[in-house]
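Participant: Below are the sequence and a predicted model; questions follow.
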Amino acid sequence: MQSTSLRFWFLAAASASLVACDEAPAPTEVRQGISQNLAAVLPEVVAALESDASGRVPLDSATGLFDLLDGEADVVAALARVPMAQQLAASSSLDAERAAGWLTRNVFSDANHRGDGVYRVTPQVLCALSHDPTTGDPGPDLDEDCAVAVNKIEPKIKASGDAQELTLALLLGPSENEPVSVTLSKKAIALRMDLGETAAAVGELTDLFGGQRPNLRAAGRVALSLAVLGPQHVTVKGTIERAVDLAFAELGVDLSSAAATRFASAAAQVWSVEIDGVAQTLTAAAALGATSVHSPADALDPAIDLDLPGVTGTLTVAPGQPVKFTGLGLGKRSLTVNANGTRAATIDVNPDHGRSFDVTVTENAGAVSFAVSPALDLRMQVDRAALGEPAQPYEVTRLLLDGTAPTLTLKAGMIQVTSGHFAVTTSPAQYGVDASAGQCLAETAIDATTTRLTVATCPL
């Protein structure tokens, strides 16, 4: 009898604890979590972005080498000219107190609370025709069409967790699909998008407005997170938390057929950037997993299938130290592109050296040196006809920088083989070049639009 009684009270206590753990936070706790967590995170983010560390990447120096090695480096050059993060921070007002106040007044109020941690997002919030210039609060007049749409969509936000770690999930439509959520703590903010929930929401909302559901398949979850590691020290990460699988096409088209567009990518921490404003360091890393893309043919272009094994690499910048790129590669096998089922391009990075390489960039008296380890062996095959492109005077089929301490130096618009051996192999072969330590290379025109590298006298 006593044993039965003990079991009863144990089960009752366990059930009560589970109910307590699942209990939604009260409105006062939600408002507290928003206010204290935004106030803790955002100032450190701004301080890190405004520090000198976020502007220390000397990409302009590296661009010149790519321009000489390959005349199609426009994308690299464009990226090098993008303003650095502190300029964005300087033009943006990340006022944590104002943002928290606006949310607590206009969304997470007692009046909007529907119970169980669910808050209605009113048409007033989304459809106001005017806003208070000081607080940003919505005015009384609404866009009527917008208000009707909001009432159909029934947007709500569900709060869970507690003030220390608060999760806010957007609910859309009668089925309350959860496409997006935000998790806040004093040290981190994470934004997540569930692609399956997003597709379900799109379908249901299309029905609500009398449209026709798109021919769409979506699965996976992606996240953007920001963590405070210390004073002026933050890291931002982009992650595929669950493998992504997307497909879409015209209505009636089989999503597995050649006429559909498809994208798939494995779960991975795709990229990260860490800025330490105190130590004046910056570290950026990429680790994209295996990715495939299918683009259907149209009147102008063939069907394209890209098989990308991955993208890896880490950039490290520190005061008084060379810029270092480590682990640069394209995964553990060849990157391939097929056009209408025919192999159109193949790229291999260091197939005989572990499929990755490191680069150390050093600048001295106007000269920029690029030392690679263990070697750089880039092999390429391109079929222009398969891609529907005109033939070129020549194709580069291999770039090889190897030997003892292989290093190239860019100076006065020329490339010097400082140490090791550098070769460019082409098809046809007469446009290639082979240079040893101490020799220099310069661009020579073949015709009005094409150049090649040739051995030249080194500048003094």
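Facilitator: Received the coordinates, thanks.
Participant: from here on, contacts and neighbour counts on C-alpha atoms
Facilitator: Fine.
Participant: start to end distance for stretch 204-223?
Facilitator: End-to-end distance for stretch 204-223, by C-alpha to C-alpha, to the nearest Å: 23 Å.
Participant: Now that stretch: buried residues?
Facilitator: Buried residues in stretch 204-223, defined by neighbour count with 16 or more other C-alpha atoms under 10 Å: 204, 205, 215, 216, 217, 218, 219, 220, 221, 222, 223.
Participant: How about residues contacting it?
Facilitator: Contact with stretch 204-223 is made by 152-153, 173, 190-196, 199, 202-203, 237-253, 255, as judged by C-alpha atoms under 8 Å, 6 or more residues apart in numbering.
Participant: So which of those residues belong to helices?
Facilitator: 152, 153, 195, 196, 199, 202, 203 (DSSP state H).
Participant: For residue 444, state which of those residues is nearest.
Facilitator: Nearest to residue 444 out of the ones in helices among the contacts of stretch 204-223 is residue 195 (C-alpha to C-alpha; 50.4 Å).
Participant: In contact with the closest one: list those residues for me.
Facilitator: 179, 218, 219, 220, 221, 222, 244.
Participant: Let me have those in JSON lines, extended by distance to residue 40 and secondary structure.
Facilitator: Compiled in JSON lines, those are given as follows (distance: C-alpha to C-alpha, whole Å; DSSP: H, G, I helix; E, B strand; the rest coil):
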{"residue": "179", "distance to residue 40": "26", "secondary structure": "coil"}
{"residue": "218", "distance to residue 40": "35", "secondary structure": "strand"}
{"residue": "219", "distance to residue 40": "34", "secondary structure": "strand"}
{"residue": "220", "distance to residue 40": "31", "secondary structure": "strand"}
{"residue": "221", "distance to residue 40": "27", "secondary structure": "strand"}
{"residue": "222", "distance to residue 40": "25", "secondary structure": "strand"}
{"residue": "244", "distance to residue 40": "32", "secondary structure": "strand"}
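Participant: Tell me the one of those nearest residue 27?
Facilitator: Closest approach to residue 27 among the contacts of residue 195 (C-alpha to C-alpha): residue 179, at 22.5 Å.
Participant: The closest one is in contact with residue 173, isn't it?
Facilitator: No: contact criterion C-alpha atoms under 8 Å: residue 179 and residue 173 do not qualify, at 10.9 Å.
Participant: Determine the residues that are contacts of both of those two.
Facilitator: residue 201.
Participant: thinking again about what came up before, buried subset of the contacts of stretch 204-223?
Facilitator: 153, 173, 190-196, 199, 202-203, 237-249, 255.
Participant: another one to put next to it:
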Amino acid sequence: MRNDFLKVLGLTMAVGGVVACGPSEDPQLEEQPVDALSVRQAVSESVGNSADAVAEGLAFLGESSLFHDYVWSSSGDSACVGEPVEPPIPGEEAGGEEPMPCEPEPVAPFEPDFDEERDEIRRVLEERIFADENVETASETEVTYLLKGEVVCAEEEELDRAECEEEVDALEIRLKARSFAEGEVDIDVMVGPDRLSPLSMAFGPARVAADLDLAILKDAAEFMAAEMGEELDASFPQTMSGRLSAELSKSGDEVALSVAVGQAIALAGEMFSVDIAASPRALEIRSDSAARELSFEVDMGALALNFPTGDVEECYDVEVPGEPGNYEFNCEVVEEGYQMGAALAGIKGALSFLAAEDRLELRGFGLGASPAQVFVEGEEVAALDFNADHGRSLDLDLAKDGDDIAISMSPGLDLELMLALYRAQDVISDLEAWMLDDVLSLVIDGDASPALRVGEAGVKVERGQLMMSSESADVVVEIEAGMCIGEVEPAEGSAEHPMSAVGPVACEQ
């Protein structure tokens, strides 16, 4: 699990720049001389440098106890599981030695290392993709590769090699390489006889960039499926449009991944849809190894999702009729799936992790100018209004203080959650009564910078006050500074509601 987490963290930055600001082509720039050797070297070195830059840019996270204790240690399963003790045979006494108490395995230090993956990717690029045998045409300023099955599939198992070669040859995948800056190479990926080009990439000594056209990607996918005599999976979008670009770059001690939605993205299938507004600075992840700081900045416009949930099944063994003692596995649907949707007016904010100080800073976080919504079968069942009384924006600081976590915020927190799940009772089972129709609120204010402390004593209000309420249950919970949030005896005659059993308690020393 921890290795998976490490790869995800690294590849979010390293691969993000490759699969998604775009190539360096500029009509005012002159094309530079290129040949197969310079293309191969530029691409391979760029990929290698990018992997090394990401590893170096993340290494300082291992110095932070906040990251180690609450992120890295939690990403794996270190729970101690003892050896099962077999019960004694009936009529006999238990024998054997008492089992030794087990201890959780120690957590390995956080040490990002992508050397193995980096070397393998470089080898494949050099030997299977940008190999001399794949060169179709070459001029002083352009090299075009036509991927050949016998080269690309050379390492496939013998039984699969012929099929692999046939498919690669049928797809006519070309890579057109040019250069518009010394030491850099731009690659246009083209598919089929019409040379559909959904993806353009740029490789330089200190950057990898890419630009993806979703409409052309759909055309290319349809061509590829037809050539292989297959139908696209039912989950593949029937309509696709929009442009997505990304760039991974290194400058001095800084490594940055920037992602932009150049044109609004619209994906739609038989039962799902995704709409994302154009956002020139949708996401930026920046690592500064000298300052020991990792930052994330998001500035996205409206987002809307619509998707089906899966059926809920119960499975069990059933004895085969007429065959005593013979069972077969059987499943039946106990709850059918339904359509869900979500809509955000936007999401914006900057999160910085200062490893040397074991501190997180969140600045200007907000969810747009209107409440976030959740839908079931087209009906609104929940809406979250975020900091409507505080400019719909929040600043928050989180730091490790001994064994506790100290949290302060400005100007305060004001959440209001509308629940109307009664509109979905016919498709969602096991809904509790309080979920059906209510307005819940959480307010933390009463000070210019309200503060909480989270630790073994629970959640303590350090400055200001915390108030929770339920409109339908007519419950109001107030926690003053110096008190903790804890379980209390519900007031006589109070409605059955989770908040009825929550209130102020003295903090354990």
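Facilitator: Good, I have the coordinates. Since the structure is predicted, the reported quantities are computational estimates derived from the model, not experimental observations.
Participant: Can you calculate the TM-score here?
Facilitator: Scored by TM-score structural alignment, normalised by the length of structure 1, the superposition of the two chains gives a TM-score of 0.77; 408 aligned residues with a C-alpha RMSD of 3.6 Å.
Participant: before we move on, back to that, nearest to residue 86 of structure 1 among the contacts of residue 195 of structure 1?
Facilitator: Closest to residue 86 of structure 1, out of all of these and judged by C-alpha to C-alpha, is residue 222, at 25.7 Å.
Participant: so how far is residue 359 of structure 1 from the closest residue to the closest one other than its chain neighbours?
Facilitator: Spatial nearest neighbour of residue 222 of structure 1, chain neighbours left out: residue 240 (4.4 Å); criterion: C-alpha to C-alpha, 6 or more residues apart in numbering. Residue 240 of structure 1 sits at a distance of 27 Å from residue 359 of structure 1 (criterion: C-alpha to C-alpha).
Participant: what do you get for residue 408 of structure 1?
Facilitator: Residue 408 of structure 1 is 11 Å from residue 359 of structure 1, by C-alpha to C-alpha.
Participant: Can you give me the distance of the equivalent of residue 245 of structure 2 over in structure 1 to residue 194 of structure 1?
Facilitator: Using TM-score structural alignment, the partner of residue 245 of structure 2 in structure 1 is residue 223. Distance, residue 223 of structure 1 to residue 194 of structure 1, using C-alpha to C-alpha: 9 Å.
Participant: counterpart of residue 220 of structure 2 in structure 1?
Facilitator: Using TM-score structural alignment, the partner of residue 220 of structure 2 in structure 1 is residue 201.
Participant: Might one say that its match is in contact with residue 170?
Facilitator: No: judged on C-alpha under 8 Å, residue 201 of structure 1 makes no contact with residue 170 at a distance of 10.8 Å.
Participant: intersection of neighbour lists for these two?
Facilitator: 177, 178, 179.
Participant: Specify which member of those residues is nearest to residue 352 of structure 1.
Facilitator: residue 179 (44.3 Å).
Participant: which residues does that closest one contact?
Facilitator: Counted by C-alpha under 8 Å, 6+ apart, residue 179 of structure 1 has contacts 169, 170, 171, 172, 193, 194, 195, 196, 197, 198, 201.
Participant: Is it possible to get JSON lines of these that adds distance to residue 292 of structure 1?
Facilitator: Below are the contacts of residue 179 of structure 1 laid out as JSON lines (distance: C-alpha to C-alpha, whole Å):
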{"residue": "169", "distance to residue 292 of structure 1": "30"}
{"residue": "170", "distance to residue 292 of structure 1": "30"}
{"residue": "171", "distance to residue 292 of structure 1": "31"}
{"residue": "172", "distance to residue 292 of structure 1": "31"}
{"residue": "193", "distance to residue 292 of structure 1": "20"}
{"residue": "194", "distance to residue 292 of structure 1": "20"}
{"residue": "195", "distance to residue 292 of structure 1": "17"}
{"residue": "196", "distance to residue 292 of structure 1": "19"}
{"residue": "197", "distance to residue 292 of structure 1": "22"}
{"residue": "198", "distance to residue 292 of structure 1": "21"}
{"residue": "201", "distance to residue 292 of structure 1": "26"}
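Participant: Helices of the stretch 251-400 of structure 1, start to end?
Facilitator: Applying DSSP state H, counting those that start in this stretch to the stretch 251-400 of structure 1 gives helices spanning 384-387.
Participant: For residue 123 of structure 1, list the residues it contacts.
Facilitator: By C-alpha under 8 Å, 6+ apart, the neighbours of residue 123 of structure 1 are 142, 146, 147, 150, 151.
Participant: counterpart of residue 422 of structure 2 in structure 1?
Facilitator: Checking TM-score structural alignment: residue 422 of structure 2 goes with residue 385.
Participant: How about its match, nearest residue that isn't a chain neighbour?
Facilitator: With C-alpha to C-alpha, 6+ apart as the criterion, residue 385 of structure 1 has its nearest non-adjacent residue at 7.1 Å, and that residue is residue 391.
Participant: Compute the number of surrounding residues for that neighbour.
Facilitator: 10 (other C-alpha atoms under 10 Å).
Participant: That one maps to what in structure 2?
Facilitator: In structure 2, residue 391 of structure 1 lines up with residue 431, judged by TM-score structural alignment.
Participant: ok so, going back, nearest to residue 307 of structure 1, out of the contacts of residue 123 of structure 1: which one, please.
Facilitator: Distances from residue 307 of structure 1 to the contacts of residue 123 of structure 1, taken by C-alpha to C-alpha, are shortest for residue 150, at 41.5 Å.
Participant: That closest one matches what in structure 2?
Facilitator: In structure 2, residue 150 of structure 1 lands on residue 168 (TM-score structural alignment).
Participant: what's the closest non-adjacent residue to that match?
Facilitator: residue 149 (5.0 Å).
Participant: Okay, residue 182 of structure 1 and residue 110 of structure 1: tell me how far apart.
Facilitator: Separation of residue 182 of structure 1 from residue 110 of structure 1 (C-alpha to C-alpha): 21 Å.
Participant: Over to residue 308 of structure 1?
Facilitator: Separation of residue 308 of structure 1 from residue 110 of structure 1 (C-alpha to C-alpha): 50 Å.
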